[in-house]
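K.L.:
Test case, fold it:
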Amino acid sequence: MSAPRVHSEIHRFLLEAAAPYAKEIRRSDPRTALDTVARGILGACFHNSVRPDPITGDTATRTYADELSDMAIAYLLTPGRRHTPHP
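P.N.:
Sure, this is the predicted structure:
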């Protein structure tokens, strides 16, 4: 399977896994918020895989996953910013 296909499948899986909780999302556009979270998680995983000092080992990997999850949940449970014109 090609890398773009893997990326698309993981993205779809993350969106499907979060869908039952969509009513708990406090962002103004839950679908866009879920897409943003999925992209952020995928980006963090990709970044870790290409770093010269990637996170390795079961404990460190679980800690990294927990931290990413905490960030994603905090974002999803925080109301969006009020958009005002910039001066």
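K.L.:
C-alpha only now, for contacts and for neighbours.
P.N.:
OK.
K.L.:
which strands and helices sit next to the helix ranked longest in the chain?
P.N.:
Taking residue count as the measure and DSSP state H as the definition, the longest helix of the chain comes out as helix 30-50. The elements that helix 30-50 packs onto, with contact taken as 3 or more C-alpha pairs under 8 Å, 6 or more residues apart in numbering; DSSP states H and E, are helix 3-18, helix 58-76.
K.L.:
Run the angle between the longest one and helix 30-50 for me.
P.N.:
Computed by axes from the mean of the first three to the mean of the last three C-alpha atoms, to 10 degrees, the angle separating helix 58-76 from helix 30-50 equals 150 degrees.
K.L.:
The structure of the following sequence is requested for comparison with the preceding one:
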Amino acid sequence: MPKTIFSDENMVVVEVVKAARIAAGLKQTDLAERINKDQSWVSLVEGSQRRLDVVEFIKLAQALDIRPSTMLDEIVEKIAQSER
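P.N.:
Model (predicted):
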């Protein structure tokens, strides 16, 4: 069994977070500034080298002006689709 950081499910989380950042017209540095992190932190998350915890996920969603539950619903739906 692969480590969860490299799981298909975590890849969906990364995909949704990255797509939301791009849709918001933000660079990694812009998002990092909004959450008081370094750009390298965002890069590690988007590169699937670092897994988000719930608090970090909420802060990212809020920094992107998206309800965390909206992002989570998208993640759950994409995971369900991939299992069909």
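K.L.:
Could you get me the TM-score between them?
P.N.:
The TM-score (TM-score structural alignment, normalised by the length of structure 2) is 0.34; 52 aligned residues with a C-alpha RMSD of 3.8 Å.
K.L.:
if I look at Ala20 of structure 2, how far off is Val54 of structure 2?
P.N.:
Look at Ala20 of structure 2 and Val54 of structure 2: by C-alpha to C-alpha, to the nearest Å, they are 17 Å apart.
K.L.:
Who has more neighbours out of those two?
P.N.:
Legend: neighbour count by other C-alpha atoms under 10 Å for Ala20 of structure 2 and Val54, higher for Ala20 (18 against 10).
K.L.:
how close does the more buried one get to Gln28 of structure 2?
P.N.:
Distance of Ala20 of structure 2 to Gln28 of structure 2, computed by C-alpha to C-alpha: 11 Å.
K.L.:
and Gln39 of structure 2, how many neighbours?
P.N.:
Neighbour count of Gln39 of structure 2, defined by other C-alpha under 10 Å: 15.
K.L.:
Quick one: the helices in structure 2, in order.
P.N.:
8-23, 28-34, 39-46, 54-63, 68-83.
K.L.:
helices or strands up against the shortest one?
P.N.:
With contacts defined as 3+ C-alpha pairs under 8 Å, 6+ apart, helix 28-34 of structure 2 has these neighbours: helix 39-46, helix 54-63.
K.L.:
In TSV: the ones you listed, plus distance to Glu83 of structure 2.
P.N.:
Supplementary listing: the helices and strands packed on helix 28-34 of structure 2 in TSV, determined by distance: least, C-alpha to C-alpha, whole Å:
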stretch	distance to Glu83 of structure 2
helix 39-46	22
helix 54-63	23
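K.L.:
Out of these, flag the one nearest Glu77 of structure 2.
P.N.:
With distances scored as C-alpha to C-alpha, the stretch of the helices and strands packed on helix 28-34 of structure 2 nearest to Glu77 of structure 2 is helix 54-63 (17.0 Å).
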